[in-house]
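**Q** Prediction below, plus the sequence it came from.
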Amino acid sequence: MGDYPGAVAAAIAFFRGGFSAAPVQFQNEDPPQNPWPPASPPAPWCYFEMVQLDDRLRGVGLPGNQVWLATGNVAVSVFVPKGYGLADHLTLAGQVDTLFRAKTIYNTAPGVALRFWSEQGQGPSIQGGDSKSDDGNWFGAVVVIPFQLFYIK
């Protein structure tokens, strides 16, 4: 049987296994290197978040055998040093988009699956870009990937 913590662990493992273009910090984990962010020389880096926004009964069945649907977003903030160049920055963010687009993972049992949306207008998107640090040395863009988690409870 699947659950949300298992889906988060699967999404993190999927990202770690498929993205190596820049170091990544994950929610509530220590940075992967010191100093953080990468400073000598400044290099691109990412911050990975997964947030559940809704959880509701999706199908009928006896308690303990009902399909539930949790929805939310994976957000990967991609930071580059100022002066890095927007085209190269968007190429880096595009690698995150490509990794998640229309993928299904965490299908551990019948009725359990973590789907990253691919429907028109609801697939991954690269949103905005601006200075994201107090010292103004970093430029960031966020890749937002909607997800659906189907699981039995």
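**A** Sure thing, it's come through.

**Q** From here on, just use CA atoms for contacts and neighbour counts.
**A** Fine.

**Q** Just the terminal-to-terminal distance for stretch 96-105.
**A** Using C-alpha to C-alpha, to the nearest Å, the end-to-end distance of stretch 96-105 comes out at 16 Å.

**Q** repeat for stretch 105-113
**A** With C-alpha to C-alpha, one end of stretch 105-113 sits 6 Å from the other.

**Q** Buried residues in it, which are they?
**A** I105, Y106, N107, G111, V112, A113 (16 or more other C-alpha atoms under 10 Å).

**Q** here comes the other one, which I'd like you to weigh against the first:
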Amino acid sequence: MADYAGAVAAMRTFFAGRYSATPIAYQNEDAPSKPWPPVDGGGKPTPWLYFEVVQVETRLRGVGLPGNQTWLTVGFIRAHVFAPKGYGFAEHLAIAGLAADALRSQTFYNSGAACVRCWGEDGQGPTIQGGDSASDDGNWFGVTVAVPFQFFFTG
């Protein structure tokens, strides 16, 4: 039976299978490599991505018999792309664009009783946010890709 945990796992697996531009760190997990943040062969920091899924709302979407109603969970998949200070904004945005493209207008975790769609109810797709002064912590510059998702399931 489909559930939210399975949907989040599917989001992660689907993304990781389509994005390879940088190493990926995940919510509540140890760093994927040592040293972390990643460095190149000369010890210079390199870009990396932090992947997270944030649920905003769950609501009954349609009608049906009890125990067989359609539910809709909506939220955002966020891919925070961090690049070392001085990396270059155009190059940084190009990496963020790859992350957005990996999920743009995709449907998966489609079992007949559930599916995840990567767009919002009004058709909005991924946005790339950031690039302001709050994005700079002195060592890293962050840009966030926000991908709206809909998770439909029966329950």
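**A** Thanks, I have the structure now. None of these values were measured; they are calculated from a predicted model.

**Q** would you list the buried residues of stretch 105-113 of structure 1 in CSV and tack on secondary structure and distance to V143 of structure 1?
**A** Formatted as CSV, those follow (DSSP: H, G, I helix; E, B strand; the rest coil; distance: C-alpha to C-alpha, whole Å):
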residue, secondary structure, distance to V143 of structure 1
I105, strand, 19
Y106, coil, 21
N107, coil, 24
G111, coil, 28
V112, coil, 25
A113, strand, 22
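
**Q** now for those residues, which pair is the farthest apart?
**A** Using C-alpha to C-alpha, the buried residues of stretch 105-113 of structure 1 span at most 12.4 Å, a distance reached by I105 and G111.

**Q** Show me where structure 1 has its helices.
**A** Using DSSP state H, the helices assigned to structure 1 run over residues 4-18, 86-100.

**Q** Could you tell me which residues make contact with the closest residue to G131 of structure 2 other than its chain neighbours?
**A** Sequence neighbours aside, V143 is the residue nearest to G131 of structure 2 in space, at 6.0 Å (criterion: C-alpha to C-alpha, 6 or more residues apart in numbering). Residues in contact with V143 of structure 2, defined by C-alpha atoms under 8 Å, 6 or more residues apart in numbering, are H80, V81, F82, H92, L93, A96, I128, Q129, G130, G131, S135.

**Q** Alignment lookup: the first one to structure 1.
**A** H80 of structure 2 maps onto S77 in structure 1 when the alignment is built from TM-score structural alignment.

**Q** To which residue of structure 1 is F51 of structure 2 aligned?
**A** Taking TM-score structural alignment for the superposition, F51 of structure 2 sits opposite F48 in structure 1.

**Q** how many other residues sit next to that match?
**A** 18 (other C-alpha atoms under 10 Å).

**Q** on that earlier part again, which one of the helices of structure 1 lies nearest to Q33 of structure 1?
**A** The nearest among those, by C-alpha to C-alpha, is helix 4-18 at 15.2 Å.

**Q** Now find how far off-centre the closest one is within its chain.
**A** 9 Å (C-alpha atoms, centre = their mean, to the nearest Å).
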